[in-house]
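> Pasted the sequence and its predicted model underneath.
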Amino acid sequence: MTTEQIFPVIGQYQSSTNADQKVTITLDDQNKGFVWIDGLPQGRVKGVFKKTPATYKIPAQKTAEGTEVPEGTLIFDKDANTLTIMLGRPFNDADPASVFATTTMTDESATTEKATVTKTKGNKTKTKVKKPEPWVFTGTKIVQGTAVNQ
């Protein structure tokens, strides 16, 4: 078996909504239980293998660029050849795909926090901080064809 057959998530993916965005997933050199996800706007992030064939938890982390990345989920559907990444929702061990069921966001969504300041009577000020919207990437695996010599 090849490495790609054992770890079907490895490869390059084309965004479903943005033709210019590509994501590449590679195995960690030291630990085959980790993958590196390159090409996200947040920077290079690490995924931790959770379930076969290709379900990964993305732990909350800080990228090399200093960007805070919230916890998320990565699932590769081998049959449909599609990758889905969700950042901003906790990983669900019992049902990892459930985090995708309640979202309508696209991969162009911003992950910035918005604060609303409300003044009340007196000297008190209330600040409401909205949770950042989840960020989603959906893409199709780019299949590398092999040339056949005739």
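Done, it's in.
> make it CA atoms for all contacts and neighbour counts henceforth
OK.
> Report the contact partners of the closest residue to residue 56 other than its chain neighbours.
Ranked by CA to CA, 6 or more residues apart in numbering and with sequence neighbours excluded, the top spatial neighbour of residue 56 is residue 49, at 4.5 Å. By CA atoms under 8 Å, 6 or more residues apart in numbering, the contact set of residue 49 is 33-35, 55-57.
> what do you get for residue 6?
By CA under 8 Å, 6+ apart, the contact list for residue 6 is empty.
> distance of it from residue 116?
48 Å (CA to CA, to the nearest Å).
> Use this one as the comparison:
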Amino acid sequence: MAETPAVTRALVSAPLPQIIEKLGLAIAQAQFALDSNSVELAKTMAETEVEIGEESYNLLSLGFVPAFYSFSEATVEAKLSFTMTESTETSVSVGVQAGVNYGVFMAAASIDVSYARKFSVSTEGASSIAARLVSLPAPDVFTQLIKRQYEQVIE
């Protein structure tokens, strides 16, 4: 069963550190994309004008703010199961025949030997990655700057 240790080593040496690293980098890139989207939305809101009566206001001056999101947790789960079996079968059958015919003695013997060795390896794996996003209020500095910028406009 020389194949079994090699299969076991291959299955046990799954690249878990690389999986965790890639998950962390993917979350960082996704967070940057979410933040960039919120900033672009803020720019669009600043450029979008709404007329109220004779006055024109942009959405930010009316109190609209873009949504900001953050990853609150991420989970990577990997399950791996494997089964290895080895079986050896040996069988021997012996037959003897003897006979006397017209004073002549005859004897015959037959031997049948078979040998079988079987290996079986089965593996099963499953993995999942889950991430939770939460909505956050706009950063305080962002909100304060908007309020300060448009206080005179609304008065």
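In hand now; what should we look at? Fair warning: this is a prediction, and the values are worked out from it, not measured in the lab.
> TM-score of the superposition?
Remark: TM-score between the superposed chains equals 0.24 [TM-score structural alignment, normalised by the length of structure 1]; 62 aligned residues with a CA RMSD of 4.7 Å.
> So what's the residue count around the closest residue to residue 20 of structure 2 other than its chain neighbours?
Leaving out its chain neighbours, the residue that sits closest to residue 20 of structure 2 by CA to CA, 6+ apart is residue 76, at 7.5 Å. Residue 76 of structure 2: 13 surrounding residues under other CA atoms under 10 Å.
> next one: residue 70 of structure 2
Taking other CA under 10 Å as the criterion, the count of residues near residue 70 of structure 2 is 16.
> Could you check how far it is from residue 142 of structure 2?
Distance, residue 70 of structure 2 to residue 142 of structure 2, using CA to CA: 16 Å.
> Do a quick rundown of the strands in structure 2.
Taking DSSP state E to define them, one finds strands in structure 2 at 49-52, 55-58, 68-101, 104-136.
> ranking those by burial, who's on top?
The highest mean neighbour count among the strands of structure 2, using mean count of other CA atoms under 10 Å, belongs to strand 55-58: a mean of 14.
> Select the longest helix from structure 2.
helix 16-47 (DSSP state H).
> Name the residues of that one that are buried.
The neighbour-count check on helix 16-47 of structure 2 (16 or more other CA atoms under 10 Å) flags 23, 27, 31, 34-35, 37-38, 42, 45-46 as buried.
> tell me which of those residues is nearest to residue 89 of structure 2?
residue 23 (47.9 Å; CA to CA).
> mind listing what the nearest residue to that closest one once chain neighbours are set aside touches?
Excluding the flanking residues, the one nearest residue 23 of structure 2 by CA to CA, 6+ apart is residue 76, at 7.8 Å. Going by CA under 8 Å, 6+ apart, residue 76 of structure 2 touches 20, 23, 127-130.
> try 7 Å this time
Applying CA atoms under 7 Å, 6 or more residues apart in numbering to residue 76 of structure 2 gives the contacts 128-130.
> For the residue nearest to residue 56 of structure 1, what is the enclosing helix or strand?
Element membership of residue 49 of structure 1, judged by DSSP states H and E, is strand 45-51.
> Beyond that strand, next helix or strand please.
Counting by DSSP H and E, what follows strand 45-51 of structure 1 is strand 55-58.
> who does that following strand touch, helix- and strand-wise?
strand 45-51, strand 72-77 (3 or more CA pairs under 7 Å, 6 or more residues apart in numbering; DSSP states H and E).
> Of the ones you listed, which is nearest residue 127 of structure 1?
Comparison of those against residue 127 of structure 1 by CA to CA identifies strand 72-77 as nearest, at 26.6 Å.
> got the angle between that closest one and strand 45-51?
Counting by axes from the mean of the first three to the mean of the last three CA atoms, to 10 degrees, strand 72-77 of structure 1 lies at 60 degrees to strand 45-51.
> Can you list the helices and strands that strand 72-77 of structure 1 packs against?
Short answer (3+ CA pairs under 7 Å, 6+ apart): strand 72-77 of structure 1 packs on strand 55-58, strand 82-87.
> Would you convert those strands into CSV that also reports distance to residue 11 of structure 1 and mean neighbour count?
Listed next are these as CSV, based on distance: least, CA to CA, whole Å; neighbours: other CA atoms under 10 Å:
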stretch, distance to residue 11 of structure 1, mean neighbour count
strand 55-58, 15, 24
strand 82-87, 10, 22
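> Residue 22 of structure 1 is nearest to which of these?
Here strand 82-87 is closest among those (CA to CA), at 11.4 Å.
> immediately after that closest one, which helix or strand?
Counting by DSSP H and E, the next helix or strand C-terminal to strand 82-87 of structure 1 is strand 115-119.
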